[in-house]
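Engineer: I'll drop the sequence and a predicted model, then ask my questions.
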Amino acid sequence: MAVFRSRFARVLAVIGLAAAMLVGVFVGTASACSCLPGGEGAKYARATHVFTGVVVGRALLSGDPDTAHDDKYRYLVLNYRNHKGSAPALVGVETAVGGATCGIELALWSSYVVFAQGDASDGVVETTLCSGTRLASGGPPVTEEPPTTTTPRPTALGGSSPACPPIA
């Protein structure tokens, strides 16, 4: 009976150690990207610069080796149309590396509508996964949110109800 208990204790110890190691592997520094609500019109309103351009280069800007998640990409974008703001004709667009830190990946030689923030006087602006940057094939940027209605409609009983389509 003592041999059985000793074996059982070893098996439990191995299982416990394996579980602890798995927790250590799968639980790390948590980081996630969380975006403000709103459509493209709201993103246009929040952006300092909105322009259409072609990505012609990409460079990795290494951050502090002792700090996690601070590397950035700087995309070189040939700006051929300013919709808002005054980004230069050749502009650096910086973004974090990785979606968990709100970075966005842009494809070389593709056209984008870029929604960016920052002072462009140094030739560099910033964008994120939440900024609204997208492929230009989707058309020009939407500059206003569509209107919403909260006007009450009269009911058959003379009261009013929230705006909704009539029942046929």
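Structural biologist: All right, it came through fine. Residues are numbered from 1 along each chain as shown.
Engineer: can we go C-alpha only for contacts and neighbour counts from here?
Structural biologist: OK.
Engineer: centroid residue for the chain?
Structural biologist: The centroid of the chain falls nearest to residue 129 when counting by C-alpha atoms, centre = their mean (2.2 Å).
Engineer: was I right to think it contacts residue 99?
Structural biologist: Yes - contact criterion C-alpha atoms under 8 Å: residue 129 and residue 99 qualify, at 6.8 Å.
Engineer: any residues in contact with both of those two?
Structural biologist: Listed as contacting both residue 129 and residue 99 by C-alpha atoms under 8 Å, 6 or more residues apart in numbering are residue 33.
Engineer: now do the contacts for the closest residue in space to residue 98 that isn't next to it in sequence.
Structural biologist: Computed as C-alpha to C-alpha, 6 or more residues apart in numbering, the closest residue to residue 98 that is not its neighbour in sequence is residue 104, at 6.8 Å. When the contact criterion is C-alpha under 8 Å, 6+ apart, the partners of residue 104 are 95-98, 127-129.
Engineer: what's the spacing between residue 100 and residue 81?
Structural biologist: 30 Å (C-alpha to C-alpha, to the nearest Å).
Engineer: where along this structure do the strands fall?
Structural biologist: 49-61, 72-84, 90-96, 111-116, 124-126, 134-135, 153-154, 160-161 (DSSP state E).
Engineer: below is an additional structure, to be compared with the one above:
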Amino acid sequence: MRAVRTALGMLLLAVGGAVSVLVTAAAPASACSCVVGGQADYFEWSDVVFTGEVVDRGTDDGTVSYRFAVDRVYEGDAPPQAVVTSGRESAACGMPDLQVGTAYVVYATADGASLTTSSCSGTREVRPSYVERVEWYAGSGHPPGAEATGDDPAAAARSEESAAIAERPLALALVGGGAAVVIAGGLLLGRRRIRE
């Protein structure tokens, strides 16, 4: 019986370790703490998503403003020239280092006519593979200043599929946690029966 308890205890430790790895997997450590997200999350958290090149930048009272020449819009609407602000401190999740002449995929939130972004938003330098993921999720987008037609059913289906995939780690963690509780309960019950 002792061998069974030892085996169950080891199994409980293995399951608990696997669950903790899944639950605590995160981005590299930094002073800025972001909720780890994927394409579906970035779009959900943003009012406007576009690609564009930084053509000008300026700083003011703890913020940095970037003027973008907008190329494609994937969420919401953006004018051909969009101004996006961010914090000047990267430790506070700001993005002070976007470079003039460099193109970015920008995920921004709107506060009235103002757009803001942060290092947690998903904003990154344009790379073909990253733009492919954006377009896989949202479709081919539309030109700046034009309304989205919303007629890309494949993008809508991919959005739903991506949201379902994003929920899988949580479901796996819940199942693993439930299994750990059942195993621990079984160990305690078995221990109680041995004493009686």
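Structural biologist: Sure, I can see it. Everything numeric here is computed off the predicted structure, so don't read it as measured data.
Engineer: after superposition, what is the TM-score?
Structural biologist: In this superposition the chains share a TM-score of 0.59, using TM-score structural alignment, normalised by the length of the first structure; 112 aligned residues with a C-alpha RMSD of 2.4 Å.
Engineer: how much space between the counterpart of residue 104 of the second structure in the first structure and residue 49 of the first structure?
Structural biologist: Matched across to the first structure, residue 104 of the second structure falls on residue 112, judged by TM-score structural alignment. Counting by C-alpha to C-alpha, the gap from residue 112 of the first structure to residue 49 of the first structure is 13 Å.
Engineer: go on, residue 96 of the first structure?
Structural biologist: 18 Å.
Engineer: now do residue 26 of the first structure
Structural biologist: From residue 26 of the first structure to residue 49 of the first structure the distance is 39 Å (C-alpha to C-alpha).
Engineer: can you pull out the residues in contact with the helix or strand residue 135 of the second structure falls within?
Structural biologist: Assigned by DSSP states H and E, residue 135 of the second structure belongs to helix 128-138. The contact list for helix 128-138 of the second structure, computed with C-alpha under 8 Å, 6+ apart, reads 39-40, 74-75, 105, 141, 155-156, 158-159, 162.
Engineer: residue 64 of the second structure pairs with which position in the first structure?
Structural biologist: Match for residue 64 of the second structure (TM-score structural alignment): residue 73.
Engineer: count of neighbours near the nearest residue to its match once chain neighbours are set aside?
Structural biologist: Excluding the flanking residues, the one nearest residue 73 of the first structure by C-alpha to C-alpha, 6+ apart is residue 60, at 4.6 Å. Residue 60 of the first structure has 14 neighbouring residues, counting by other C-alpha atoms under 10 Å.
Engineer: could you do residue 138 of the first structure as well?
Structural biologist: 9.
Engineer: what's the spacing between it and residue 40 of the first structure?
Structural biologist: Distance from residue 138 of the first structure to residue 40 of the first structure, by C-alpha to C-alpha: 12 Å.
Engineer: what does residue 114 of the first structure give?
Structural biologist: Residue 114 of the first structure is 12 Å from residue 40 of the first structure, by C-alpha to C-alpha.
Engineer: tell me which residues in the helix of greatest length in the first structure are buried?
Structural biologist: Scanning the first structure for the helix with the most residues, using DSSP state H, yields helix 2-26. Within helix 2-26 of the first structure, no residue counts as buried by 16 or more other C-alpha atoms under 10 Å.
Engineer: contacts for it?
Structural biologist: Contacts for helix 2-26 of the first structure (C-alpha under 8 Å, 6+ apart): none.
Engineer: distance from the chain centre to it, please.
Structural biologist: 41 Å (C-alpha atoms, centre = their mean, to the nearest Å).
Engineer: what is the burial count for the counterpart of residue 133 of the first structure in the second structure?
Structural biologist: Counting by TM-score structural alignment, residue 133 of the first structure lines up with residue 123 in the second structure. Taking other C-alpha under 10 Å as the criterion, the count of residues near residue 123 of the second structure is 19.
Engineer: gap between residue 123 of the second structure and residue 134 of the second structure?
Structural biologist: 11 Å.
Engineer: follow-up on the earlier one: narrow the contacts of residue 104 of the first structure to those in helices?
Structural biologist: Under the assignment DSSP H, those contribute nothing to helices.
Engineer: by neighbour count, which of the residues you listed wins?
Structural biologist: Top of the contacts of residue 104 of the first structure by neighbour number is residue 95, holding 27 neighbours under the definition other C-alpha under 10 Å.
Engineer: give the contact list for that residue.
Structural biologist: Contacts of residue 95 of the first structure by C-alpha under 8 Å, 6+ apart are 72-74, 102-104, 126-128.
Engineer: in the second structure, which of these remain in contact?
Structural biologist: Compared against the second structure with both residues aligned by TM-score structural alignment, their matches' C-alpha atoms under 8 Å, the contacts of residue 95 of the first structure retain 72-74, 103-104, 126-128.
Engineer: picking up where we left off before, would you reformat the contacts of helix 128-138 of the second structure as a markdown table and include neighbour count and distance to residue 32 of the second structure?
Structural biologist: A markdown table is the format used below for these (neighbours: other C-alpha atoms under 10 Å; distance: C-alpha to C-alpha, whole Å):
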| residue | neighbour count | distance to residue 32 of the second structure |
| --- | --- | --- |
| 39 | 18 | 20 |
| 40 | 20 | 21 |
| 74 | 25 | 27 |
| 75 | 21 | 26 |
| 105 | 24 | 20 |
| 141 | 22 | 31 |
| 155 | 17 | 32 |
| 156 | 16 | 32 |
| 158 | 17 | 30 |
| 159 | 19 | 28 |
| 162 | 17 | 26 |
